[in-house]
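1. Only the shape, not the letters, is given here:
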């Protein structure tokens, strides 16, 4: 399947907008809207955190009750652990958009990101919604992407196209996240919204999203801290006019690959933009009996603070990696273990290997390859180093 990269292109029938509603004291954009001219089949994956934010509760209810037409998202306030008022505020956000677009409130999803435990300024949001709606545009994707940023240093978007079912299908996505990133969605502070003009049945859409998330947003970790607000949403309006994509069909496989590439691109951007990061680290595990086993080992390494500190110092300390692996799975055997850093063996066949290149890890990109000799499966996880900058940002977040 040939994939075509397209810059900040919304699929057919979608519009977006973003502006400042005054939620952030800085005056930066903090309110985004995504809208489909046609009803969408939609699916979402949400954080496994027990203290789910009010917007997630409301969006889950709306997804179960109706097709979807719009999604409103704010940054600067998480609307989490805010009690009944938080639920009322989230519902009022969807109702405000519904009134302006002549929709049912159940057709509108809602998302929030920012500081936990503070009341949401719904009066400011309601006052901004008419302008948000009037500025909806097929060229509004970049503005909307900027409006969902918190500690992000750049807007994260990706768009790809491929021919599926006889028509060109577009998938685009936007995400935010730079810290408080840890997976386990059934996910990071992370929001991701994906849109497609593919004609696809809901069962196929749901399967495609689950597969894409497993290899992307559920394969990144910055600080092993799971957020209360994480959500990935996928909306499909069918405007491409392709043959219906059905679960288990070759077209479903092609669509799943397209979505997976968009999500991996976005997930890597999160790691590239990790708070205070100086390194982009790829941890690749091979030789396990199953993929989940490989993923557990990869996360064991990627979430080790000692490993991350070593990478910040460009120190090829393979002992940090071995210790993390052994702590994750006690069945591993030293004599089966092989470790490479940027393609160079540092531990092989049960023995350390002297590193002659003192500049081996001096660059920004680091690849850790680990073979454990227990099977033929593998997995990859993306992470960053742990720097002084990360501590400074999070010591003064509030």
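-> Perfect, I can see it now. None of these values were measured; they are calculated from a predicted model.

2. alpha carbons only for contacts and neighbour counts from here, please
-> OK.

3. Give me the distance between residue 204 and residue 249.
-> 9 Å (C-alpha to C-alpha, to the nearest Å).

4. what about these two, which has more around it?
-> Neighbour totals were compared for residue 204 and residue 249, and residue 204 leads with 19 against 12 (other C-alpha atoms under 10 Å).

5. Tell me which residues touch the closest residue to that one other than its chain neighbours, please.
-> Counting by C-alpha to C-alpha, 6 or more residues apart in numbering, the nearest residue to residue 204 once its immediate chain neighbours are dropped is residue 247, at 4.2 Å. Applying C-alpha atoms under 8 Å, 6 or more residues apart in numbering, we find residue 247 in contact with 201, 203, 204, 207.

6. Same question for residue 300.
-> Counted by C-alpha under 8 Å, 6+ apart, residue 300 has contacts 324, 325, 327, 328.

7. Pull out the buried members of these.
-> Neighbour-count burial (16 or more other C-alpha atoms under 10 Å) applied to these gives 324, 325, 328.

8. how close does the residue nearest to the spatial centre of the chain get to residue 309?
-> With distances taken as C-alpha atoms, centre = their mean, the residue of the chain nearest its centroid is residue 217 (4.3 Å). Plainly put, residue 217 is 23 Å away from residue 309 if you go by C-alpha to C-alpha.

9. try residue 288
-> Distance from residue 288 to residue 309, by C-alpha to C-alpha: 27 Å.

10. next, the one to line up against it:
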């Protein structure tokens, strides 16, 4: 990714792109006083696109958002945490539609231009009395600065320890365009649209078809390349809205600055995805797996995701154990062609395997490396030019503790 094509905006947020406001509040869905209801609004109907979970059981808000997005336009997204509104039958669907209608009414916009997102416990009906009151109060919370963005980010968190944000600027035909994103995700994270809610904003003027295809492409190499625990949620959704307020020439794939915009957009996705992996429930380490020399990109992705998702590899990282045997075993069960006699593996800069044969290394040096914040595992094959990177986290005692008592 060519980072020189764009500039990271320190302190930027989803309201940094022109034309966007956001806000959040506590309406009573969470047992604590943390924010649990939020909205992001564009000043005008925005060009929009979304990708959704691959789970067969899809929560009611996804159905509503798909309908709203049928024309490629959104002006607002209302989101709640503390309750997923998933597997809740006809009542759950009715509640999601009511959330859409109430948000549109209180914002004074077209109901069909409102998306709905939810995250939290599966199988419980929403406390709609709380939601109705909260939605009525949301317009007063709207802000186009840091306050609104902060309230929004806090409202979408569940077991997350930190908010996830990213913002960049890129020149398109000499005009400054901003792209930003915010996300939540910590547990029930697995490739096929990681388990998360993500919201991206940009003030670019861009064709809807190109925005949609770029979102899918960026998701494939970022959000679909992270895993925490191997579970894919019922509520995953990533939405992007473009206000067009930057004033650039309309972007499409033939535009001379398309590559720069695509690189900037993908960078925001990657930053958010890595933040989710780093904040995995109970995690102490971020794990990054780079695979090179696979027969093709598909094979490289499969191997990278298998290694980073291995419970044994994750446990070894937690224990700072340089057990490369677990890594090569994961490579071999990824379900893609591999030449078993010519695999190289490194932990950071420490080579532990060459041509599938062990290499003597300093155990103390490896211990010190594995105790660091980020662990890089590099797998080099000799089968082709396919490459991929995946991200995950270690498996700790706290992961079991958090999920053993999730509902309580």
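-> Right, received. Where do you want to start? What you are looking at is a predicted structure, and each value in this text was computed from that prediction instead of being measured.

11. just to revisit the earlier point, for the residue nearest to residue 204 of structure 1, which three-state class applies?
-> Assigned with DSSP: H, G, I helix; E, B strand; the rest coil, residue 247 of structure 1 falls in the coil class.

12. Show me what it lines up with in structure 2.
-> Under the alignment defined by TM-score structural alignment, residue 247 of structure 1 corresponds to residue 253 in structure 2.

13. Grab the longest strand from structure 1 for me.
-> strand 31-46 (DSSP state E).

14. Can you name the next helix or strand after that one?
-> Later in the chain than strand 31-46 of structure 1, the nearest helix or strand by DSSP states H and E is helix 54-65.

15. Next, the angle from that next one to strand 31-46.
-> 70 degrees (axes from the mean of the first three to the mean of the last three C-alpha atoms, to 10 degrees).

16. And helix 54-65 of structure 1 against structure 2, how far off on average?
-> Helix 54-65 of structure 1, aligned to structure 2 and superposed, deviates on average by 0.7 Å (mean C-alpha distance after the TM-score superposition for structure 1).

17. What residues sit buried inside that helix?
-> Neighbour counts over helix 54-65 of structure 1 (16+ other C-alpha under 10 Å) mark 54, 55, 56, 57, 58, 59, 60, 62, 63 as buried.

18. was I right about the third one contacting residue 231?
-> This means residue 56 of structure 1. Yes: the criterion here is C-alpha atoms under 8 Å, and residue 56 of structure 1 meets it with residue 231 at 7.4 Å.

19. Overlap in contacts, these two.
-> In contact with both residue 56 of structure 1 and residue 231: 46, 111, using C-alpha under 8 Å, 6+ apart.

20. on that earlier part again, quick one: the residues in structure 2 that the longest strand of structure 1 pairs up with.
-> Taking TM-score structural alignment, strand 31-46 of structure 1 hits residues 37-52 over in structure 2.

21. got it, and stretch 314-323 of structure 1?
-> Aligned using TM-score structural alignment, stretch 314-323 of structure 1 spans residues 320-329 in structure 2.

22. which of the residues in that stretch are buried?
-> For stretch 320-329 of structure 2, by 16+ other C-alpha under 10 Å, it's 320, 322, 324, 326, 327, 328.

23. The longest helix seen in structure 2: average distance to aligned residues in structure 1?
-> Assignment by DSSP state H gives helix 258-278 as the longest helix of structure 2. After superposition onto structure 1, helix 258-278 of structure 2 sits on average 1.1 Å from its aligned residues (mean C-alpha distance after the TM-score superposition for structure 1).

24. That helix: which residues count as buried?
-> Quick answer for helix 258-278 of structure 2 (16+ other C-alpha under 10 Å): 258, 260-278.

25. Next SSE downstream of it?
-> As assigned by DSSP H and E, the chain's next helix or strand after helix 258-278 of structure 2 is strand 286-294.
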